[in-house]
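# Got a predicted model here, sequence first, then my questions.
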Amino acid sequence: MGLIIFIITGLIIIMSIYYGIRSLRRNIPGREISDVPRIEGLPVNSSTTDASGIIDLLWCGIWDFFWYDPWGFIIMGGFYKDLYLFTSKLMEMVKLNIPVSMAMEQILKEGIGPAIFLRYSPLKRPLKRVMRYVQSGMSLAGAMKKESIFFPAFYINLIDIGEKEENLLGSLEVLDSYLKAKKDYISYYIQTAGQIIITTVMTLAITPFLVTYILPTFVELFEGMDLILPLPTKILVSIIKVLRNPILVGPIYLLILTIIILLIFMRSGRLRDKFDWVLLKIPFIGGIIKNSEYITFCHVMRGLLKSWMSIDRALLLASGASTNFLYNVTLAGASRRIEGNLTETLRKTRLFDETFLFMVSLGEKTENLSEVFKEMAKYYETNYTMKIKSSFQLLEVILTFLIGTAVGGIIISIFMPMSLIITEIGNSIFR
């Protein structure tokens, strides 16, 4: 029971620290929300979160923790599904020349969010407040700036540009493509990793119960009998004693908790740049991260260039869409010193491989860069899907092997002495 209480308490502490750091990181001076580079004339984080906003933030935090990726290792969290559905519906209504305030009112009446929670999206209340600001005469970007804790700075910046240049539809099309890719990643992860997640959760749930109640009974039984225990049983008895001894296992749990907190801090805090740099250097994981960044970059650049935006400004905005701090900062810096063509500028960042740069150079030579980025996004999405699928298949095999080995070891450790006991009883009866 103590182990279960420790695990629950640890999870509560981890959740509190994670969302606390995320909230504080939004208010670091000189940074946009989600570390998007500052663009002159664009909104900054100046949200006025009242009691209602705090309640929404807590609700969004709980929703984010259980529905989306809570740790930020895969998709960096966020309400991509809900935000995509809202953006997609808003884009359709703007195409019909429906005023933004009226379009938002209609969308919120319908409800947004995943199908089973259609009317209970955590973004619904913040969007209602945004709608009231818009109805009072404020711009959509200005209204979202007041609720900026719920919306990425990249999203607000593009909405602001679209309104200033009277091309809101173009900005919504870029956001729709970007959020659709993010939404598809979430769905694909859930479908691909579903079995692994269920297996892992069940293992973590059953293990404390076995260690606390079931296995100690066998340990006491074996120790109470004058038997020479087999080696597997001796190992099992030693492990159970260690796991049930708070003096011995306490430091282990504390070390695990410290590592988790450190990882969360590195993902959400000031060590994020170093952490992202290390991830990019890991052979297989680094390739997957680069592939994901290529897809995001191609989707955003394609939409921005299609809207006739200049390359330097498009590159700066595309850097804000990046979820990797190294790409975020490097691309933002590159946008301020574009020399010659885009290919050479990207080559100097050392973030893109030669295949990527070759395809970009073809787009520049044919003066059809927007369509080339579209085809590149399709290519890298296919490649990304294959990598993720193969990695999860490998992980599933490894996890199945480890769990099978552990379960088989426990069964052997229990039944070997049981067979000795049965043999001794049989010999005493027929002696």
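Looks like it came in fine.

# For the rest of this, base every contact and every neighbour count on C-alpha atoms.
Noted.

# Spit out the contact partners of Asn383.
Asn291 (Cα atoms under 8 Å, 6 or more residues apart in numbering).

# distance of it from Ser370?
20 Å (Cα to Cα, to the nearest Å).

# cool, Lys164 as well?
Distance of Lys164 to Ser370, given as Cα to Cα: 22 Å.

# out of those two, which sits in the busier spot?
More crowded of Lys164 and Ser370, by other Cα atoms under 10 Å: Ser370, with 23 against 12.

# okay but that one is in contact with Val300, surely?
No: taking Cα atoms under 8 Å as the definition, Ser370 is not a contact partner of Val300, at 9.9 Å.

# Now do stretch 175-194: distance to the chain's middle.
Mean C-alpha position of stretch 175-194 versus that of the full chain (Cα atoms, centre = their mean, to the nearest Å) differs by 11 Å.

# Check stretch 396-406 too.
Distance, centroid of stretch 396-406 to centroid of chain: 25 Å (Cα atoms, centre = their mean).

# what secondary structure does Arg119 sit in?
Under DSSP: H, G, I helix; E, B strand; the rest coil, the three-state class of Arg119 is coil.

# can you count the residues close to it?
Neighbour count of Arg119, defined by other Cα under 10 Å: 15.

# What separation do you get for it and Leu331?
With the distance defined as Cα to Cα, Arg119 ends up 39 Å from Leu331.

# For Pro230, grab the count of nearby residues.
By the measure other Cα under 10 Å, the count of residues near Pro230 is 14.

# next one: Ala181
19.

# which SSE is it in?
Here Ala181, judged by DSSP states H and E, is contained in helix 168-209.

# Check the gap between Leu158 and Leu108 for me.
Between Leu158 and Leu108 the distance is 22 Å, computed by Cα to Cα.

# Please apply the same query to Ile264.
Taken as Cα to Cα, the span from Ile264 to Leu108 is 34 Å.

# ok, now Leu342?
41 Å.

# what do you get for Tyr379?
Distance, Tyr379 to Leu108, using Cα to Cα: 36 Å.

# Now do whichever strand or helix holds Met386 against helix 168-209, angle only.
Met386 is part of helix 369-430, with elements assigned from DSSP H and E. For helix 369-430 against helix 168-209, the angle by axes from the mean of the first three to the mean of the last three Cα atoms, to 10 degrees is 10 degrees.

# hold the first one in mind and look at this next one:
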Amino acid sequence: MRIAKQQIFTTQLVTLLEAGVPLVPALQMIREPLTNKKDMPHWLDPIIEGLHQGQSFSSCLRKSKENFDAFYCGLVEIGEFSGQLNHLLLKISQDLKKSEMIQGQLKKALTYPLCVLFISFCLLIAMLIWVIPSFEQVFAGFNASLPPLTDFLLKLSRFVKEYFFLGVLIFIAVFAFIFFLWWRFIPIQKQVDRFFLRVPVIGNLIHHALLARWATTIFILQESGTPLLKSIRISARCSNHWFVHDVSVEVYRLLTQGQAVHESVFLADSKQLLFKRETLQLLKVGEDSGGLVKMLQYLAIFHERQLTEQLDVLMEMIEPALVVIMGLMVGGMVVALYLPLFKLGEIA
């Protein structure tokens, strides 16, 4: 939601600046339609006040409660000093639009199956608590042993009915404890980020998304005239993934010692969790030929395209997989419930 809000704000600001409206009046025009009363506080007020006091736009953005990242503020700062603020804000808007699109695709790919599985799980629990016990009363009059599958389903129903609320409380407590550990301790966050990079399918999607973002950030900064070292440092500061942050910091350190870019990346990610051999080769070719900026642009486009294609394939695979899972779950319960009826003569 933060990216979407910043993207809308940036697009509005670029439109007004390109129309010839000065910065402060443009911000005031953006602020006014967003509140019914002009005297109500708004997040743009401190920025407008700071500009009136002679502060730079980039420094005001860094202090804003909207959490503009280092990439956004860095490009704005470059635009202020170079006189290309409109041009760089347009690049920021395009980058935010891409980031929002990628996040939207990831959420769409993950939200749909999770929602279906959650609904299926709720229906399963409801059947175990309210539907299965009625069949148990019918089977009690058979005066014979039930098939193993039916017996297991009845025992599961009794267990869920007796310990359901306790299980929910334990699940909430465990989830809250894990979330607290993750939120409180950075080493755990780093381990979680590394773990998801190793998970099949999901890790591959994360890999393409992270590399696309990393390459796009450095490409835009380099194209705008930012030195490579500063671009690497900004990419580390604006990353929301600990592994990318740590790798970028290590690459920055190695570059200051005179290492080449591809060598620094290889040493920083020696296990190739993020930067695979093909990526390292492309970085080397770009660096040796003097076309590192164009190679970064190519890497960004390539990984964005790979991410989109794999998300499309994943969505096509998820639907039949969910149908199979739900079919097995429902079919298994139906077979378990009606198997004793099919063998009624044998049981009697």
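Received, thanks. Just so it is clear, the model here is predicted, and its values are computed rather than measured.

# Ile129 of structure 2 -> structure 1?
With TM-score structural alignment defining the correspondence, Ile129 of structure 2 maps onto Thr212 in structure 1.

# these two touch, right, that match and Lys241?
No: counting by Cα under 8 Å, Thr212 of structure 1 sits too far from Lys241 to count as a contact (10.6 Å).

# tell me, what's touching those two both at once?
By Cα under 8 Å, 6+ apart, no residue touches both Thr212 of structure 1 and Lys241.

# higher neighbour count, Ile264 and Leu108 of structure 1?
Neighbour comparison, Ile264 of structure 1 and Leu108: the larger count goes to Ile264, with 23 against 17 (by other Cα under 10 Å).

# Can you tell me, leaving aside adjacent residues, what's nearest to Pro147 of structure 2?
Pro340 (6.8 Å; Cα to Cα, 6 or more residues apart in numbering).

# could you give the angle of the helix or strand harbouring Pro133 of structure 2 to helix 292-342?
Assigned by DSSP H and E, Pro133 of structure 2 belongs to helix 132-140. Interaxial angle, helix 132-140 of structure 2 versus helix 292-342 (the same axes, to 10 degrees): 30 degrees.

# And helix 132-140 of structure 2, what does it pack against?
Applying 3 or more Cα pairs under 8 Å, 6 or more residues apart in numbering; DSSP states H and E, one finds that helix 132-140 of structure 2 contacts helix 148-184.

# Give the buried residues for the helix it packs on.
Thr150, Asp151, Leu153, Leu154, Ser157, Arg158, Val160, Lys161, Trp182 (16 or more other Cα atoms under 10 Å).

# quick one: that helix to chain centroid distance?
On Cα atoms, centre = their mean, the centre of helix 148-184 of structure 2 falls 27 Å from the chain's centre.

# so what's the residue lying closest to Ser171 of structure 1 once chain neighbours are set aside up against?
Take Ser171 of structure 1 and drop its neighbours on the chain: the residue closest to it by Cα to Cα, 6+ apart is Gly162, 5.2 Å away. Listed by Cα under 8 Å, 6+ apart, the contact partners of Gly162 of structure 1 are Leu168, Leu169, Gly170, Ser171.

# which of those residues lies closest to Leu315 of structure 1?
Distance to Leu315 of structure 1, by Cα to Cα, is smallest for Ser171 among the contacts of Gly162 of structure 1, at 14.8 Å.

# Quick check: that closest one touching Tyr155?
No: using Cα under 8 Å, Ser171 of structure 1 makes no contact with Tyr155, being 9.0 Å away.

# Not counting its neighbours along the chain, what's nearest the aligned partner of Leu154 of structure 2 in structure 1?
Matched to structure 1 by TM-score structural alignment, Leu154 of structure 2 sits across from Val237. Closest residue in space to Val237 of structure 1, ignoring its immediate chain neighbours: Val219 at 6.0 Å, by Cα to Cα, 6+ apart.

# so what's Thr35 of structure 2 up against?
His42.

# Is Gln310 of structure 2 in contact with Leu205, as I believe?
Yes: in this structure, Gln310 of structure 2 is within contact of Leu205 by Cα under 8 Å, at 7.3 Å.

# More neighbours: these two, which one.
Between Gln310 of structure 2 and Leu205, Leu205 has the larger neighbour count (other Cα under 10 Å), namely 21 against 16.

# So Leu146 of structure 2 versus Gly332 of structure 2, what's the distance?
15 Å.

# Between those two, point out the one with more neighbours.
Higher neighbour count among Leu146 of structure 2 and Gly332: Leu146, with 18 against 14, using other Cα under 10 Å.

# May I ask you to confirm that that one is in contact with Leu341?
No: look at Leu146 of structure 2 against Leu341 with Cα under 8 Å: they stay out of range, at 10.1 Å.

# Touching stretch 336-355 of structure 1 from outside, list them.
Outside stretch 336-355 of structure 1, the residues within contact range by Cα under 8 Å, 6+ apart are 290, 311-312, 316, 327, 330-331, 334, 357-358, 360-361, 364.

# Output these in JSON lines; the columns should cover distance to Ile12 of structure 1.
Compiled in JSON lines, the contacts of stretch 336-355 of structure 1 are given as follows (distance: Cα to Cα, whole Å):
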{"residue": "Lys290", "distance to Ile12 of structure 1": "33"}
{"residue": "Ile311", "distance to Ile12 of structure 1": "45"}
{"residue": "Asp312", "distance to Ile12 of structure 1": "44"}
{"residue": "Leu316", "distance to Ile12 of structure 1": "38"}
{"residue": "Tyr327", "distance to Ile12 of structure 1": "32"}
{"residue": "Thr330", "distance to Ile12 of structure 1": "36"}
{"residue": "Leu331", "distance to Ile12 of structure 1": "37"}
{"residue": "Ala334", "distance to Ile12 of structure 1": "41"}
{"residue": "Leu357", "distance to Ile12 of structure 1": "46"}
{"residue": "Phe358", "distance to Ile12 of structure 1": "49"}
{"residue": "Val360", "distance to Ile12 of structure 1": "47"}
{"residue": "Ser361", "distance to Ile12 of structure 1": "50"}
{"residue": "Glu364", "distance to Ile12 of structure 1": "52"}
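
# which one of the residues you listed is nearest Gln393 of structure 1?
Lys290 (20.4 Å).

# What is the equivalent residue in structure 2 for the closest one?
In structure 2, Lys290 of structure 1 lands on His207 (TM-score structural alignment).

# now Asp82 of structure 1
Asp82 of structure 1 maps onto Lys5 in structure 2, by TM-score structural alignment.

# Kindly report the same for Thr385 of structure 1.
Using TM-score structural alignment, Thr385 of structure 1 pairs with Thr308 in structure 2.
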